[in-house]
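Colleague: just coords:
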């Protein structure tokens, strides 16, 4: 079993409750405790100058929150929304602050339990995605569920935006 799966999500537990969802035909899972709400698509406001990863905001219970597209980080094509498309609102730590963020999904499947024994580190060869963006892969019923390393992904996107902003100021 991987060190990645050992150090995040499964700390001290043999199982982790997750919400599974789909992006471009791939099955992903988020730790259920991070999920605040699953909502239908909402009107988006594009933020001028924002990157593609979090280029819009939505109204969530009277608060303006960023809307992120994991497809950008995983270099996937962005498809058109369907009747099954949903926004999963999660809470993630950004700059030491708990922050609500909406994630676009093609389809939300279920809340389920994944076993630590079924988790493996992403292979270092043959992956089309950056391995640091993947916490682990979990094999279930003959298919792999990708558990993204959301904190790493958001930190990297945030750091890249900060670097770009400071470079344009100089």
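Modeller: Sure, I can see it. Worth saying up front: this structure is predicted, and the values here are computed from it rather than measured.
Colleague: CA only for contacts and neighbour counts going forward, please
Modeller: Noted.
Colleague: how about residue 154, secondary structure?
Modeller: helix (DSSP: H, G, I helix; E, B strand; the rest coil).
Colleague: The one 4 residues further on too?
Modeller: In terms of secondary structure, residue 158 is helix; the call rests on three-state DSSP.
Colleague: Distance of it relative to residue 146?
Modeller: 22 Å (CA to CA, to the nearest Å).
Colleague: Comparing these two, which shows the higher neighbour count?
Modeller: residue 146 (23 against 16; other CA atoms under 10 Å).
Colleague: Pull out the buried positions in the host helix or strand of that one.
Modeller: Secondary structure from DSSP states H and E places residue 146 in strand 143-148. Within strand 143-148, the residues that qualify as buried are 144, 145, 146, 147, 148, counting by 16 or more other CA atoms under 10 Å.
Colleague: one more structure, for comparison:
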């Protein structure tokens, strides 16, 4: 996996949508974010991994919904009054998939300069390092920058595409 080297990168600033999962702060690039919707009723889909909670009908399209905490091998995300679904567009090796992720709370859109992004640590994380773009420095806090395209394997994308092609039960 090519690593991010801020010393050789041009001085640029990227925008990230930050959100909470448990006590941790995560972020995804705003280029991947389509919209944020209220958490609502999901339709379960048989034979999906535990991290796929179900699907929703979003303006006539079937969108699979993933629990990132379960994908990371943790407990299920606790749904509360601030919980919502972030709709993302994932592109990986010419495959495009729209997917929703359940988050406990959306925090803000922040600009993080490339020089404030450190490579992901290779130890001490419960999240596989190939899922990470790096660690963004925000004042006294760190934010985990996710590579949303790597969180799903190609097999997962194909399975989700198959599920999305099936009509939602009435």
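Modeller: Great, that's in hand. Quick caveat: nothing in here was measured; it's all calculated off a predicted structure.
Colleague: re the thing from before, how about residues contacting the strand holding residue 146 of structure 1?
Modeller: For strand 143-148 of structure 1, contacts defined as CA atoms under 8 Å, 6 or more residues apart in numbering pick out 26, 27, 28, 29, 30, 133, 134, 135, 136, 137, 138, 139.
Colleague: repeat that for 7 Å
Modeller: By CA atoms under 7 Å, 6 or more residues apart in numbering, the surrounding residues in contact with strand 143-148 of structure 1 are 27, 28, 29, 30, 133, 134, 135, 136, 137, 138, 139.
Colleague: same check, this time on stretch 16-29 of structure 2
Modeller: Contact with stretch 16-29 of structure 2 is made by 15, 30, 103-111, 143-146, 148, as judged by CA under 7 Å, 6+ apart.
Colleague: before we move on, what SS does residue 130 of structure 2 have?
Modeller: Following three-state DSSP, residue 130 of structure 2 is assigned to helix.
Colleague: residue in structure 1 matching it?
Modeller: Using TM-score structural alignment as the criterion, residue 130 of structure 2 maps onto residue 132 of structure 1.
Colleague: how close does its match sit to residue 4 of structure 1?
Modeller: Counting by CA to CA, the gap from residue 132 of structure 1 to residue 4 of structure 1 is 9 Å.
Colleague: tell me, what residue is most central in structure 1?
Modeller: Central residue of structure 1 (CA atoms, centre = their mean): residue 150, 5.1 Å from the mean position.
Colleague: How much space separates the equivalent of that residue over in structure 2 from residue 100 of structure 2?
Modeller: When structure 2 is aligned by TM-score structural alignment, residue 150 of structure 1 is paired with residue 148. Distance from residue 148 of structure 2 to residue 100 of structure 2, counting by CA to CA: 11 Å.
Colleague: Next: residue 156 of structure 2.
Modeller: Shown here: residue 156 of structure 2 relative to residue 100 of structure 2, a distance of 14 Å by CA to CA.
Colleague: And for residue 21 of structure 2?
Modeller: Counting by CA to CA, the gap from residue 21 of structure 2 to residue 100 of structure 2 is 15 Å.
Colleague: where along structure 1 do the helices fall?
Modeller: With helices called from DSSP state H, structure 1 shows them at 3-7, 70-73, 150-169.
Colleague: so where do the strands sit in structure 2?
Modeller: Using DSSP state E, the strands of structure 2 run over 13-21, 24-29, 33-38, 52-58, 61-67, 84-92, 95-103, 105-113, 117-118, 132-138, 141-146.
Colleague: could I get the ones you listed as a markdown table with distance to residue 160 of structure 2?
Modeller: Shown next, in a markdown table, are the strands of structure 2 (distance: least, CA to CA, whole Å):
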| stretch | distance to residue 160 of structure 2 |
| --- | --- |
| strand 13-21 | 23 |
| strand 24-29 | 20 |
| strand 33-38 | 18 |
| strand 52-58 | 9 |
| strand 61-67 | 7 |
| strand 84-92 | 12 |
| strand 95-103 | 8 |
| strand 105-113 | 24 |
| strand 117-118 | 31 |
| strand 132-138 | 21 |
| strand 141-146 | 20 |
